[in-house]
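Visitor: Predicted model, plus sequence, below.
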Amino acid sequence: MKVEEFDFVLPEELIAQEPMEPRDQSRLMMINKETKEIKDRIFKDIVDYFEPGDTLVRNNTKVIPARLFGHKEGTGGKVEVLLLKQVELDTWEVLVKPGRKVKKGTRVVFGDGDLIAQVEERTDFGGRVIKFEYDGVFEEILDKLGEMPLPPYITKELEEDSKYQTVYAKKRGSAAAPTAGLHFTDSLLKSIKEKGVNIVDITLHVGLGTFRPVKVDDIKDHDMHSEYYEISKESADIINKTKEDGKRVFAVGTTSTRTLEAVGDKEGKVKEAKGWTDIFIYPGYEYKVVDALITNFHLPKSTLLMLVSAFAGRELALQAYKEAVEKEYRFYSFGDGMVIL
């Protein structure tokens, strides 16, 4: 399939610059992939689509202050570093600006020298592998020097970093938020649970896949960057019982979806696991675990739109996006939500 088949025109003014308050007051588009019905709701109404015994699977990753601003040791040239993936204790895969001037052996100083990074090597995606030197606790230094890595299409500064975290964020490690989860409030989650729905956590630390555009003509030629995931035995058991009982698994976002589908077998069963996944889901893929998808409205020609198109069908997905533009839904990270049943 061609990347152009996933393009659409999006007016810039529909790109949300700040989150809705309260979070669950965002708009919600409901899509029934069997009947092709499309309805406009409010996100908190999502509770109406659950049945007792269903399971809501959410990604409990927590965004770290992954953007660092420093200078080259010796020359003083400015360098921006975006942490993507922890390779070893003090070794990370990163993106750097300006990339052409940050070569192997370059040393970058952050703050007053509290943190120093040395470039060890280049990566096949144009990034770098760096090793940090510091005294103290790395997480505390990062909290002091780092900034929240908002996507480039969000130009308005956040009043509070917590607005770019889900209310259930727990495990540090992401370079971007699992944004479908930003719609949930504690009270909405309570209402869902009171309906007899299981709520389970899994983890996928969001990395380069979120930032990397599709630069090939044929989507089959695109390589996904691997991201780290974890599924506990307790979560796996609840998900498997849900499937055995004939109930539905709702995935919150593309990150939860990719994790579940990466570990699911042909019968839709999952198991306790941890590791790395580079699964790329696009039309033609047959879902094994996920029965309902909760997501945001994504960028044109993105791997995320391709995943949604694989779930809903490309024509229905693009029809829904066309309606969303006409009805002025809010797009991207702080935008409105969609549930596909």
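Guide: Alright, I've got the coordinates. Numbering: from 1, shown residues only.
Visitor: going forward, measure contacts and count neighbours with C-alpha atoms only.
Guide: Fine.
Visitor: buried ones in the lengthiest strand in the chain?
Guide: Longest among the strand segments of the chain by residue count, using DSSP state E, is strand 78-88. Across strand 78-88, burial judged by 16 or more other C-alpha atoms under 10 Å covers Val79, Glu80, Val81, Leu82, Leu83, Leu84, Lys85, Gln86.
Visitor: in the stretch 1-150 of the chain, which spans are strands?
Guide: For the stretch 1-150 of the chain, the strands defined by DSSP state E, counting those that start in this stretch cover 27-31, 38-42, 55-59, 61-63, 67-72, 78-88, 91-97, 107-110, 115-122, 128-134.
Visitor: For Asn32, which non-adjacent residue is spatially closest?
Guide: Spatial nearest neighbour of Asn32, excluding adjacent residues (C-alpha to C-alpha, 6 or more residues apart in numbering): Leu341 at 5.0 Å.
Visitor: What is the burial count for that neighbour?
Guide: 18 (other C-alpha atoms under 10 Å).
Visitor: before we go on, here's another structure to hold up against the first:
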Amino acid sequence: MKVTDFDFYLPEELIAQHPLMQRDEARLMVLDKKTGDIEHKVFKDILDYLNPGDCLVLNDTRVLPARLIGAKEGSGGKMEILLLKRNEDDTWETLVKPGKRAKVGSRFGFGDGELKAEIVSVKEDGNRIVKFEYEGIFEEVLDRLGQMPLPPYIKEKLEDKEMYQTVYSKEEGSAAAPTAGLHFTKELLKKIEDRGVKLAFLTLHVGLGTFRPVKVENIEEHNMHSEYYCMTKETADMINGTREKGGSIIAVGTTSCRTLETIGDENGRVREQSGWTDIFIYPGYKYKVVDKLITNFHLPESTLIMLVSALCGREKILNAYNCAVKEKYRFFSFGDAMFLK
């Protein structure tokens, strides 16, 4: 399949630049996987589509305020460091801009010297390995000095960092939010539980590779980025129990979906497990665990629109996306939601 098979026209004004103040008031498009029929709802109506005995699987990762703006020691030149991954020796793999100022041995300061950084090596892909100097707890220093690493298509400044976190976020480590989960409120989750739907939590730390475009014409030649995931025994037992009793497994977001499909065996069973996944799901893939999916509207020609096309069929998805454009749904991270039932 060609990457252009997943293109669609999207007016720039439909790219949401800010989150809604009331999370569950976003619009919800409901797409029937079998028939392609479309309904237009509000997100809190998701309750009407969840049945007692179903299991909702949510990604409890928490976004690090991983964007640091500082200055180079000596010259005072402005620098930006984006944290990607913490290494075992307490260094970080990072993206540094501008790269020409980030040679090995270069030092930078942030927040009047509260945090200092030194480039210790440069990787083949251009990413820098950085060692930080600070007093106290790194996460607390980062919380004071860091900004949220919003996707490049969001131009407006985010006033409240928590609006780019899910209400159930817990495990710090993501460079981007699992955005389908941004629509849930604590009150809505309580109503879902009261309905007899199980809430199961797993962790996948979202990497910036999620925004990396597919640059090859033939999608099968695309190399996926790798992301860390973790599933507990409690979550695995809950999912397997749901499957045995005939309930549906409903993934909240493509990150939960990719984790479940990484761990699941041919019978749709999962087990306690952690590791790194680079699973690439596109049409032709047979889902093993996920029955239904709550997700946002994704970028043209992205791996994420390929993933949802594998669940519903490319033509149904592109028809739904064209309908969303016509109906002026809000797209991408802070946009509206879609339920593939």
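Guide: Nice, thanks for sending it over. The structure displayed is predicted, hence computed values, not measured ones.
Visitor: of all the buried residues of strand 78-88 of structure 1, which comes closest to Glu12 of structure 1?
Guide: Sorting those by how near they are to Glu12 of structure 1, with C-alpha to C-alpha, puts Leu82 at the top with 25.2 Å.
Visitor: How about the contacts made by that closest one?
Guide: The contact partners of Leu82 of structure 1, by C-alpha atoms under 8 Å, 6 or more residues apart in numbering, come to Ala66, Arg67, Leu68, Val94, Leu95, Val96, Pro149, Ala175.
Visitor: repeat for Tyr329 of structure 2
Guide: Leu14, Arg27, Gly335, Asp336.
Visitor: picking up where we left off before, mean neighbour count, the strands of the stretch 1-150 of structure 1: which tops it?
Guide: strand 55-59 (a mean of 27; mean count of other C-alpha atoms under 10 Å).
Visitor: start and end residues in structure 2 for stretch 284-292 of structure 1, please.
Guide: Using TM-score structural alignment, stretch 284-292 of structure 1 lines up with residues 284-292 of structure 2.
Visitor: Now tell me what touches the matching stretch from outside.
Guide: For stretch 284-292 of structure 2, contacts defined as C-alpha under 8 Å, 6+ apart pick out 248-251, 257, 260-261, 264-269, 310-311, 339-341.
Visitor: Figure out how far it is from the centre of its chain.
Guide: Remark: stretch 284-292 of structure 2 is offset 19 Å from the chain centroid, using C-alpha atoms, centre = their mean, to the nearest Å.
Visitor: Also stretch 254-273 of structure 2?
Guide: The answer for stretch 254-273 of structure 2 is 17 Å, by C-alpha atoms, centre = their mean.
Visitor: ok, now stretch 331-341 of structure 2?
Guide: Centroid separation for stretch 331-341 of structure 2 versus its chain: 12 Å, with C-alpha atoms, centre = their mean.
Visitor: Now the longest strand of structure 1 on structure 2. Mean distance?
Guide: On superposition with structure 2, the mean distance recorded for strand 78-88 of structure 1 (mean C-alpha distance after the TM-score superposition for structure 1) is 1.3 Å.
Visitor: possible to save the strands of the stretch 1-150 of structure 1 as a markdown table with distance to Lys193 of structure 1?
Guide: Converted to a markdown table, the strands of the stretch 1-150 of structure 1 look like this (distance: least, C-alpha to C-alpha, whole Å):
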| stretch | distance to Lys193 of structure 1 |
| --- | --- |
| strand 27-31 | 20 |
| strand 38-42 | 19 |
| strand 55-59 | 9 |
| strand 61-63 | 21 |
| strand 67-72 | 36 |
| strand 78-88 | 33 |
| strand 91-97 | 38 |
| strand 107-110 | 45 |
| strand 115-122 | 44 |
| strand 128-134 | 43 |
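Visitor: Relative to Leu299 of structure 1, which of these is closest?
Guide: strand 27-31 (16.7 Å).
Visitor: Just want the angle from that closest one to strand 38-42.
Guide: 150 degrees (axes from the mean of the first three to the mean of the last three C-alpha atoms, to 10 degrees).
Visitor: Tell me which residues are up against strand 27-31 of structure 1.
Guide: Taking C-alpha under 8 Å, 6+ apart as the rule, strand 27-31 of structure 1 contacts 37-43, 45-46, 320, 329, 336-341.
Visitor: In helices only, show me the residues you listed.
Guide: Residues of the contacts of strand 27-31 of structure 1 located in helices (DSSP state H): Ala320.
Visitor: Without its sequence neighbours, what residue ends up closest to Leu208 of structure 2?
Guide: Ala175 (6.0 Å).
Visitor: which residues touch that neighbour?
Guide: Ala175 of structure 2 neighbours (C-alpha under 8 Å, 6+ apart): Val63, Leu64, Ala66, Leu83, Leu84, Pro149, His205, Val206, Gly207, Leu208.
Visitor: Same question for Asp60 of structure 2.
Guide: Counting by C-alpha under 8 Å, 6+ apart, Asp60 of structure 2 touches Thr166, Tyr168, Ser169, Lys170, Glu171, Phe201, Leu202, Thr203, Leu204.
Visitor: run the last query once more with 7 Å
Guide: Asp60 of structure 2 makes contacts with Tyr168, Ser169, Lys170, Glu171, Phe201, Leu202, Thr203, as judged by C-alpha atoms under 7 Å, 6 or more residues apart in numbering.
Visitor: In structure 1, what sits opposite the third one in the alignment?
Guide: Yep, that's Lys170 of structure 2 we're talking about. Counting by TM-score structural alignment, Lys170 of structure 2 corresponds to Lys170 in structure 1.
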